[in-house]
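Engineer: Turn this into a structure:
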Amino acid sequence: MMDKKILIVDDDPNIREVLAVLLGSDSYDVEAAEDGKQAVDRVTGGGHYDLIILDIMMPNMDGVEACARIREHSSVPILFLTAKDQDQDKVEAYTSGGDDFLVKPFSQTELLMKCKSLIRRHTEYDKQEKVASPDEVVVDNLVVDTRTRSARKGDLRINLTDKEFDILRYFIDHKGEVVQNKDLYENVWGESYLPSASNTIMVHVLNLRKKLEDDINKPRIIKTVWGKGYRIE
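Structural biologist: Model (predicted):
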């Protein structure tokens, strides 16, 4: 089986070198880009990656803009690795389509764990138990195909990130039930729930609603159950 390929995007050559050595020693095939524009050019030029590790503060094009551009062409998992650690930075990263966030200086063990987790969910989702049958599920005017991990309205395909689809799939698998933040986070993110994770969930659900709902102020697909969580009817 071929090594998984990771694109490192950072304007600091020392960070690129450290990451290349670390990931290479764990059998990853590593490429590097110096800024967001180079990363976007790689993806739009046909480059295939299993994960992108992306800094935020870079010349020419920052990581947030690069992530948004990449999301127009690819659902590859994106891990933000950055010195910016404010809540607003995380909101912008997730809103642009990022899947996870790690602050510099970082734990090498945590970085490798996040890389493995993101790649595993991206490439091995079909090995998980499928509780929805048939493959296509209809919710209001939305058609979700659990086999191809895609969604559409009529002939319009909706581009979802892996994380957004995982959230949608979890809601669908628990259709009619109230999904609480703790259950959603621990099952989709695969990590222990902390109160601070509610902001991460809120941003991802908001992004999902923007793509799925005809009127985000009057959601018909993902409904909020105040004080409890979310529900798909």
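Engineer: okay, CA-based contacts and neighbour counts for the rest of this
Structural biologist: Noted.
Engineer: Just give the number of residues close to residue 157.
Structural biologist: 11 (other CA atoms under 10 Å).
Engineer: want to put them side by side, so please do this one too:
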Amino acid sequence: MNVSKKTVTGDGTNNSATGNRISVLVVDDDPIIRTIHKALLRRSGMEVEVAADGQQAVNLHRMGASYNLVFMDMEMPVMDGPQATRELREMGVESMIVGVTSRDLDSDIQAFMAAGLNYCFVKPLTIEKVIPLIEELTGNI
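Structural biologist: Below is the predicted model:
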């Protein structure tokens, strides 16, 4: 998979997807945000699962789950986004991991990127932000 690192402000395989559908894991401690992101991504034709914190995301991968794309919130209880991202990368996870944060300070975003993200978006997540990821993934699946 072509892994590029980009910050956007303002080749994982999948156990559950069929055909070329993109499988996505949304990791966020806010149940409302999880629901909104899940709906947005499903409308884009993706298969979506959710996790309430970074530890759940890591555990899902340890149990054999894999995803083409992971949307990782930065600040969460139990295990935050940067720590979960580092652990996933140390486990050999090559999926595209996209940070999603409400923090818009360059230093916060760069610290999150350094954990192993491919991209970082400042909330809210919108379809306009997701389309380039879909295009990159569909070219690499």
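Engineer: How much space separates the residue of the second structure positioned farthest from its centre from residue 45 of the second structure?
Structural biologist: Ranked by distance from the centre of the second structure (CA atoms, centre = their mean), the top residue is residue 19, with 20.5 Å. Separation of residue 19 of the second structure from residue 45 of the second structure (CA to CA, to the nearest Å): 12 Å.
Engineer: again with residue 119 of the second structure
Structural biologist: For residue 119 of the second structure relative to residue 45 of the second structure (CA to CA), the value is 21 Å.
Engineer: residues near the aligned residue in the second structure for residue 113 of the first structure, how many?
Structural biologist: In the second structure, residue 113 of the first structure lines up with residue 131, judged by TM-score structural alignment. For residue 131 of the second structure, the neighbour count with other CA under 10 Å is 12.
Engineer: helix, strand or coil for residue 131 of the second structure?
Structural biologist: Following DSSP: H, G, I helix; E, B strand; the rest coil, we place residue 131 of the second structure in the helix state.
Engineer: quick one, helices of the second structure?
Structural biologist: Assigned by DSSP state H, the helices in the second structure fall at 31-43, 54-62, 81-90, 106-114, 127-138.
Engineer: quick one, which of those helices is nearest to residue 24 of the second structure?
Structural biologist: helix 31-43 (8.1 Å; CA to CA).
Engineer: give me the stretch of the first structure that that closest one matches.
Structural biologist: So helix 31-43 of the second structure sits over residues 13-25 in the first structure, by TM-score structural alignment.
Engineer: Let me have the helices of the second structure in TSV, adding distance to residue 74 of the second structure as columns.
Structural biologist: Output for these, formatted as TSV (distance: least, CA to CA, whole Å):
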stretch	distance to residue 74 of the second structure
helix 31-43	13
helix 54-62	9
helix 81-90	4
helix 106-114	7
helix 127-138	17
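Engineer: Of all those, which one comes closest to residue 25 of the second structure?
Structural biologist: Of all the helices of the second structure, helix 54-62 comes closest under CA to CA, at 7.9 Å.
Engineer: What is the aligned counterpart of residue 101 of the first structure in the second structure?
Structural biologist: In the second structure, residue 101 of the first structure lands on residue 120 (TM-score structural alignment).
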